[in-house]
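Engineer: Could you look at this predicted model? Sequence included:
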Amino acid sequence: MSGSPDGLPPLREVIAEHGLAAKKALGQNFLLDLNLTRRIARAAGPLEGVEVLEVGPGPGGLTRALLIEGAARVLAVERDPRCLPALAQITAAHDGRLEVIEGDALEAGAEARMRGPWRIVSNLPYYVGTELLVRWLEAEAWPPGWDSLTLMFQREVADRIVAGPGSKTWGRLSVLAQWRCDARIAFEVPASAFTPPPKVTSAVVLLRPLAEPRFPAPAAALRRVTAAAFGQRRKMLRQSLKQATPDALGLCARAGVAETLRADDVDLAGFCALARAL
């Protein structure tokens, strides 16, 4: 008999039973410790009555934790068909509260299938994590449908999300995250917690959407100015912003931002002013 709260076998046995060696090409690193995955689930806040969208569940370590912690429904998007039989076992053990979509999270349209209130909780595959976060943060409609994002990233990416201006980690991800959300690192996860262990430490990041962005700015314009400025972050704005507009000097003047600054030294208010001026 299993000692797991859901009566399912330990994840190591599930992985062995289904031959689920992690695939590097899919950015897979499996979390096997149910105590740790339950800690991640609890970081998302009380889950009773809440629906959860999970991207890249793999064999279902975090999925099981979300269901054990009381999620009303988990919609999981999994690209690797090898994982589907293991996930089907979880669906059966949890009275159908798990629904699985086979496909790429960038194309699956899973968000449209969520019914409020809902949250996104994921140990994101490395190859797609940042791209998905940017998409969630740049949505035209705000506030978004989700209540919070509880996401696992490489520690380097987590540091960029919460960085402040003037630091080497301040970048486009910092601006986008802090423009519309409160963002903080909940806790670190050592490489040894994963199978296979990655070469870096990871961290769980919690993002909660603000009712209104901290400063007004059109999302598309903010995307353009941050991409231009941080794309050539060692250059002054009068040069780097030419990627966004031929009149970089005029843009800085209209925004009231010094043309001699580099991207590292422009704060959130400054980037939003540049976006409005653009």
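Structural biologist: All right, it came through fine.

Engineer: contacts and neighbour counts: CA atoms only from here.
Structural biologist: Noted.

Engineer: got a list of contacts for stretch 230-249?
Structural biologist: The contact list for stretch 230-249, computed with CA atoms under 8 Å, 6 or more residues apart in numbering, reads 171-172, 224-225, 228-229, 251-252, 258-264, 278.

Engineer: That one: how far from the chain's middle?
Structural biologist: In terms of CA atoms, centre = their mean, to the nearest Å, the centre of stretch 230-249 is set 28 Å apart from its chain centre.

Engineer: Quick one: the helices in the stretch 151-278 of the chain, in order.
Structural biologist: 155-162, 172-180, 219-231, 237-240, 248-255, 268-277 (DSSP state H, counting those that start in this stretch).

Engineer: can you pull out the strands in the stretch 51-200 of the chain?
Structural biologist: Using DSSP state E, counting those that start in this stretch, the strands of the stretch 51-200 of the chain run over 51-55, 73-78, 98-102, 118-123, 146-154, 181-189, 194-195.

Engineer: which of these sits most buried?
Structural biologist: Across the strands of the stretch 51-200 of the chain, the average number of neighbours (mean count of other CA atoms under 10 Å) peaks for strand 51-55, which reaches a mean of 26.

Engineer: One more to weigh against that first structure:
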Amino acid sequence: MIPSTSELIKKYSLNAKKSLGQNFILDKNFTDKIARAAGDLTDSIVLEVGPGPSSLTCSILDAGAKKLIVIEKDSRCIAALSELKKFYGERLEIVEADAVGFFKHPPSFNHPPSPSRGRSRMRVDFMDDETPSLQNLMSRMRVDFMDNETPSLQLKIIANLPYNIGTILLFKWLEIINEARSTKHEARISSMHLMLQKEVVERIVAKPDEKHYGRLAVMVNFLCETRMLFEVNKSVFTPSPKVTSAIIEIIPREKPLFDVEFKKLERVVAAAFNQRRKMLRSALKPVFKNTEEILREEKINPELRAENLQIEEFCRLAKRL
């Protein structure tokens, strides 16, 4: 019988660490709801960051994921997660690594899969001297899940993200999504269903002229479609956090909203919101020498603030770099 999250916490003395931003969910009915929100997981490759004592992990596997790779930094949780392999076998792969470092470099493949190996298993064992990373992981997975007809690995990310690294990871995933558009044999993120602080979710889905609208909303929605699915009551966590959480759905677009380089857009948006109370003619001076002239040529009022601009207007400015 599969042990419950509460049983694993007790067996391995897994008290949530504030330094790791941990808050555990014990109610599997609720984690099942999160897994269902991610849609049909049958035959899917799923990545979960920060599984902790495994409640969401079990829900994802019970929903039919073909392969679930969990990335856990806390060595205390590895033994608890390893116990689940007795029940889920090779469908569950455990990587002990810091997630921020793990997603440092977008994975890319320059060679087709070797025809000499079968596709029945997926091995992602790391060498003793090898740093665990998404790039190295995908290199091992491609021989089992890729061929000439399916030249990319479609990855779904489902995670209750630690509060202290949620935004950092999101921007790393945006870089992977952006990079994947121009690279053959690339691992592609097909969807993300994330639990974040409600305030962060509100910042992601915000529209121009709304108080939460900022850099996060512009950059995420430039590449992806977003929507808040539901709030998460504090009572489902142990220990109960001080902030309210929410589940957000992020689906990469077929192509960006507008034809402009991601890095150029990021530079303009960062400058504009770095001093968000300043008018654009002042806020954008670090980016453009003739700021006011460019704004007028693009028919943008120099006296507006960053929070007033549509994504399309930011993109027009980015093209001027």
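Structural biologist: That came in fine, so what should we check first? Everything numeric in this text was worked out from a predicted model, so none of it was measured.

Engineer: TM-score for the pair, please.
Structural biologist: Scored by TM-score structural alignment, normalised by the length of the first structure, the superposition of the two chains gives a TM-score of 0.94; 272 aligned residues with a CA RMSD of 1.4 Å.

Engineer: Wait, a helix at Ile15 of the first structure?
Structural biologist: Yes. Assessed by DSSP: H, G, I helix; E, B strand; the rest coil, Ile15 of the first structure belongs to a helix.

Engineer: Would you quantify the distance from the residue mapped onto Phe230 of the first structure from the second structure to Gln310 of the second structure?
Structural biologist: Here Phe230 of the first structure is matched to Phe273 in the second structure, going by TM-score structural alignment. Using CA to CA, to the nearest Å, Phe273 of the second structure is found at 13 Å from Gln310 of the second structure.

Engineer: Which one of these two is surrounded by more residues?
Structural biologist: For Phe273 of the second structure versus Gln310, neighbours defined as other CA atoms under 10 Å are more numerous around Phe273 (20 against 13).

Engineer: Val200 of the second structure pairs with which position in the first structure?
Structural biologist: When the first structure is aligned by TM-score structural alignment, Val200 of the second structure is paired with Val157.

Engineer: The nearest residue to that match once chain neighbours are set aside: neighbour count?
Structural biologist: Nearest residue to Val157 of the first structure, sequence neighbours excluded (CA to CA, 6 or more residues apart in numbering): Thr130, at 7.9 Å. Using other CA under 10 Å, Thr130 of the first structure is surrounded by 17 other residues.

Engineer: do Ala220 of the first structure as well
Structural biologist: Residues near Ala220 of the first structure, counting by other CA under 10 Å, number 12.

Engineer: give the contact list for it.
Structural biologist: For Ala220 of the first structure, the contacting residues are Glu138, by CA under 8 Å, 6+ apart.

Engineer: corresponding residue for it in the second structure?
Structural biologist: So, by TM-score structural alignment, Ala220 of the first structure is matched to Lys263.

Engineer: Same check on Ala72 of the first structure?
Structural biologist: In the second structure, the residue paired with Ala72 of the first structure is Lys66, using TM-score structural alignment.

Engineer: do the same with Asn29 of the first structure
Structural biologist: In the second structure, Asn29 of the first structure lines up with Asn23, judged by TM-score structural alignment.

Engineer: Please tell me how far that match sits from Glu179 of the second structure.
Structural biologist: From Asn23 of the second structure to Glu179 of the second structure the distance is 32 Å (CA to CA).

Engineer: distance of the match of Val200 of the second structure from Leu133 of the first structure?
Structural biologist: Applying CA to CA to Val157 of the first structure and Leu133 of the first structure gives a distance of 11 Å.

Engineer: what does Ala244 of the first structure give?
Structural biologist: Going from Ala244 of the first structure to Leu133 of the first structure by CA to CA gives 23 Å.

Engineer: Can you point out the buried residues in stretch 174-191 of the second structure?
Structural biologist: Neighbour-count burial for stretch 174-191 of the second structure flags 174-180, 185-189, 191 (criterion: 16 or more other CA atoms under 10 Å).

Engineer: what span of the second structure lines up against stretch 170-183 of the first structure?
Structural biologist: So stretch 170-183 of the first structure is aligned with residues 213-226, judged by TM-score structural alignment.

Engineer: Go through that stretch and flag the buried ones.
Structural biologist: 213-224, 226.

Engineer: what's the answer for stretch 88-95 of the first structure, then?
Structural biologist: Quick answer for stretch 88-95 of the first structure (16+ other CA under 10 Å): Ala88, Gln89, Ile90, Thr91.

Engineer: any idea how far the aligned partner of the last one in the second structure is from Ala79 of the second structure?
Structural biologist: By that I understand Thr91 of the first structure. Taking TM-score structural alignment, the alignment pairs Thr91 of the first structure with Lys85 from the second structure. The spacing between Lys85 of the second structure and Ala79 of the second structure, counted by CA to CA, is 10 Å.

Engineer: With Leu216 of the second structure instead?
Structural biologist: 36 Å.

Engineer: same question, Ser245 of the second structure
Structural biologist: From Ser245 of the second structure over to Ala79 of the second structure the distance is 28 Å, taken as CA to CA.

Engineer: and the two? which has more neighbours close in?
Structural biologist: Higher neighbour count among Ser245 of the second structure and Ala79: Ser245, with 21 against 12, using other CA under 10 Å.

Engineer: Report the contact partners of the more buried one.
Structural biologist: Contacts of Ser245 of the second structure (CA under 8 Å, 6+ apart): Met195, Leu196, Gln197, Lys198, Glu199, Glu231, Val232, Asn233, Lys234.

Engineer: residue contacts, the match of Asn29 of the first structure?
Structural biologist: Asn23 of the second structure neighbours (CA under 8 Å, 6+ apart): Ala16, Lys17, Pro162, Phe237, Thr238, Pro239, Ser240, Pro241.

Engineer: Let me know the distance separating the aligned residue in the first structure for the fourth one from Asp33 of the first structure.
Structural biologist: For Phe237 of the second structure, the equivalent position in the first structure is taken to be Phe194, counting by TM-score structural alignment. Here the criterion is CA to CA. By it, Phe194 of the first structure lies 9 Å from Asp33 of the first structure.
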